[in-house]
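Student: Prediction below, plus the sequence it came from.
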Amino acid sequence: MSSPSSSGSAERPPAAPPQEDAQPPPEFDTSLFPAPPAFYHRYTDADLANLDPPNVDWITQDGSYTVFGETWPVEETTPTLKEMGVPEMFDPDSDRKLSLQSLLRTLILTYTQLLDALLTPPPSLAHPEPTLPTDPERLTEHMRLICINMHYLVNELRPVQARETLKAMMQSQIDLRRRKTAAIKRKCAGITAQLAALQTRTLEAANAQPPLKSHPRLDPSPAEAAATAAQETLDIFAKLRARAAAADAGV
């Protein structure tokens, strides 16, 4: 039996002891809370005191200003299609509603043509025509222009929509007031009927009671006082009904 030394396998050399002067691993230049940029030192109180305010005349002369990469005009105006570089696909003198319906029909027709163009086989690779746009590209561009024109017409109808919305709100308020007035009238009629019945019963009770001859009363009897109060209440409700009728006529 052969010994391990004679088997031909090399023994693993012992591990080297750690060196005392070994360098630590390099640190990364990252942090969970990074320091602010170096130019923040420029924003001192003295520098801010000497800083000139922004010149508003420059913005007025340019006619626009830039915020977050977007350019906004000083005076809010709606650009026309010509200013946006989009051709007008409707008659400017025609009714906007009719123009929208016409553009919608054109959009649907163009969409069906686009579906037909997508079903056709592509052109041969042996004879490409890169200069001419294909039918899907042409129809897609045509649909884009139609949508821009429709969006422009819808924006022109915004004042009409706001006016009609205001009319609907005012009409709903008038209907609500009329319903409340009718409910008040019904309630007043019910209370008036109850008071009239109470007055009738009070008068009947007063007439049925025999008068006192020996000791006449200067003050009215409870039945007479109740009848007087009922009559005053009826007068008040009559005035309320008159006011409600006048308010309903004014609405």
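Tutor: That came through fine. Residues are numbered from 1 along each chain as shown.

Student: use CA for all of it now, contacts and neighbours both
Tutor: Noted.

Student: Quote the end-to-end distance of stretch 67-77.
Tutor: Criterion C-alpha to C-alpha, to the nearest Å; first-to-last residue distance in stretch 67-77 is 17 Å.

Student: Sort out which residues of it are buried, please.
Tutor: The neighbour-count check on stretch 67-77 (16 or more other C-alpha atoms under 10 Å) flags nothing as buried.

Student: what about it, distance to the chain center?
Tutor: Taking the mean of its C-alpha atoms, stretch 67-77 sits 22 Å from the chain's own mean (C-alpha atoms, centre = their mean, to the nearest Å).

Student: ok, now stretch 57-69?
Tutor: Distance, centroid of stretch 57-69 to centroid of chain: 28 Å (C-alpha atoms, centre = their mean).

Student: Spell out for me which residue occupies the centre of this structure.
Tutor: Residue closest to the average C-alpha location in the chain (C-alpha atoms, centre = their mean): Ala162, at 13.4 Å.

Student: Against that first model, consider the following:
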Amino acid sequence: MAETAQVSSLPLPPMQYVNLFSEENVKRGRIPRPPPPITDGYSMFGNPYHTDDPVIRPLESQNIRRLYPNNYDHRRELKKLNHSITASFLDLVDICIRNPESEARAAKIDDLTLLFIHMHHLVNEFRPHQARETLRVMLEQQKRQRLEIAERFRRHFDKACEIVQQAVNSIPEPSESNLKLLIDLERIQPSDGASTNQTSDDVCMEEDRVLCQVVDNM
């Protein structure tokens, strides 16, 4: 246990951390413990994040100037950004042809960077909707598969019932001569229970007779 705690406390690169989960370490119980849950903040790709941050961080929280109003249509704004990016790129190409060393080139690159950030932000705002739509499609697929399984089971059940009914219908009806023969045999031959009782009664009566003779001789 001490070795496990020591291994889990070391900051390891990702691939070296994965290599610790070998089959031998799993069998011996030497795998590192899972990291504790994050309660305050963390860093991802060099950017700081907090656990209470929204899923899609607003542009103002990232110190980015907003180019579209707060109430907007995503489709319309994406089209406008696409047109602006195309126009800015053509302007940048023209600047690079005419005067590559001018300061306008750096300013146009900054404009393109800002436009791409806004487009990426608008696309990210669709991620929750995409996740819900993906989940809905998965649930519909599972429902369709289960309905198909239930339908196949119903068809097999109906086929089995049909086979059983055909087997019952193929059994021949007993004739009158066979019924009379069965009745005569039941009258002639007693049942096993009756013969057993009669035999036991005869044995008991013989024992009583012997005992009576012994008593008489005394």
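Tutor: Here it is on my side, so go on. All figures in this text were calculated on a predicted structure; none of them were measured in a lab.

Student: What would you report as the TM-score here?
Tutor: Superposed pair, TM-score by TM-score structural alignment, normalised by the length of structure 2: 0.54. Supporting alignment: 146 aligned residues with a C-alpha RMSD of 3.3 Å.

Student: ok so, going back, where's the residue nearest to the centre of structure 1 relative to Glu232 of structure 1, distance?
Tutor: Counting by C-alpha to C-alpha, the gap from Ala162 of structure 1 to Glu232 of structure 1 is 50 Å.

Student: Thr60 of structure 1 too?
Tutor: Thr60 of structure 1 is 72 Å from Glu232 of structure 1, by C-alpha to C-alpha.

Student: Thr181 of structure 1 now?
Tutor: 23 Å.

Student: When these two are compared, which one has more neighbours?
Tutor: Thr181 (17 against 12; other C-alpha atoms under 10 Å).

Student: What is the equivalent residue in structure 2 for that one?
Tutor: Counting by TM-score structural alignment, Thr181 of structure 1 lines up with Ala150 in structure 2.

Student: Also Thr165 of structure 1?
Tutor: In structure 2, Thr165 of structure 1 lands on Thr134 (TM-score structural alignment).

Student: Please apply the same query to Thr200 of structure 1.
Tutor: So, by TM-score structural alignment, Thr200 of structure 1 is matched to Asn169.

Student: Kindly provide the distance from its match to Ile163 of structure 2.
Tutor: Asn169 of structure 2 is 10 Å from Ile163 of structure 2, by C-alpha to C-alpha.

Student: again with Arg105 of structure 2
Tutor: From Arg105 of structure 2 across to Ile163 of structure 2, the span is 84 Å (C-alpha to C-alpha).

Student: Against structure 1, what's the mean shift for the lengthiest helix in structure 2, could you check?
Tutor: As assigned by DSSP state H, the longest helix anywhere in structure 2 is helix 127-169. Helix 127-169 of structure 2 differs from its equivalent in structure 1 by a mean of 1.2 Å after superposition (mean C-alpha distance after the TM-score superposition for structure 1).

Student: The residue mapped onto Leu103 of structure 1 from structure 2: how many residues sit nearby?
Tutor: Leu103 of structure 1 maps onto Leu81 in structure 2 when the alignment is built from TM-score structural alignment. Leu81 of structure 2 is flanked by 20 other residues according to other C-alpha under 10 Å.

Student: for Leu100 of structure 1, same thing?
Tutor: Other residues close to Leu100 of structure 1 by other C-alpha under 10 Å number 19.

Student: Quick check: closest non-adjacent residue to it.
Tutor: Met150 (6.2 Å; C-alpha to C-alpha, 6 or more residues apart in numbering).

Student: Make sure that neighbour is actually in contact with Leu103.
Tutor: Yes. When contacts are counted by C-alpha atoms under 8 Å, Met150 of structure 1 is listed as touching Leu103 (6.9 Å).

Student: which outside residues touch stretch 69-83 of structure 2?
Tutor: Outside stretch 69-83 of structure 2, the residues within contact range by C-alpha atoms under 8 Å, 6 or more residues apart in numbering are Tyr68, Leu115, His118, Met119, Leu122.

Student: quick one: which of the residues you listed sit in helices?
Tutor: Leu115, His118, Met119, Leu122.

Student: which ones are touching the first one?
Tutor: Residues counted as contacts of Leu115 of structure 2 (C-alpha under 8 Å, 6+ apart) are Leu81, Ser84, Ile85.

Student: can you put those residues in TSV and add secondary structure and distance to Arg155 of structure 2?
Tutor: Below are the contacts of Leu115 of structure 2 laid out as TSV (DSSP: H, G, I helix; E, B strand; the rest coil; distance: C-alpha to C-alpha, whole Å):
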residue	secondary structure	distance to Arg155 of structure 2
Leu81	helix	56
Ser84	helix	60
Ile85	helix	59
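
Student: and of those residues, the nearest to Asp202 of structure 2?
Tutor: Leu81 (112.7 Å; C-alpha to C-alpha).

Student: What number of residues are in the vicinity of the match of Thr165 of structure 1?
Tutor: 12.

Student: Let me know how buried the residue nearest to Ala227 of structure 1 when sequence neighbours are not counted is, in neighbour terms.
Tutor: Using C-alpha to C-alpha, 6+ apart and skipping residues adjacent in sequence, the residue nearest Ala227 of structure 1 is Gln199, 5.3 Å away. Applying other C-alpha under 10 Å, we find 21 residues neighbouring Gln199 of structure 1.

Student: I figured Gln199 of structure 1 was touching Gln231, is that so?
Tutor: Yes. Shown here, Gln199 of structure 1 and Gln231 form a contact pair, counting by C-alpha under 8 Å, at 7.4 Å.

Student: Alignment lookup: Lys159 of structure 2 to structure 1.
Tutor: So Lys159 of structure 2 corresponds to Gly190, using TM-score structural alignment.

Student: In structure 1, what stretch matches stretch 9-27 of structure 2?
Tutor: Going by TM-score structural alignment: stretch 9-27 of structure 2 matches no residues.

Student: Can you get me the start-to-end distance on that stretch?
Tutor: Per C-alpha to C-alpha, the first residue of stretch 9-27 of structure 2 is 21 Å away from its last.
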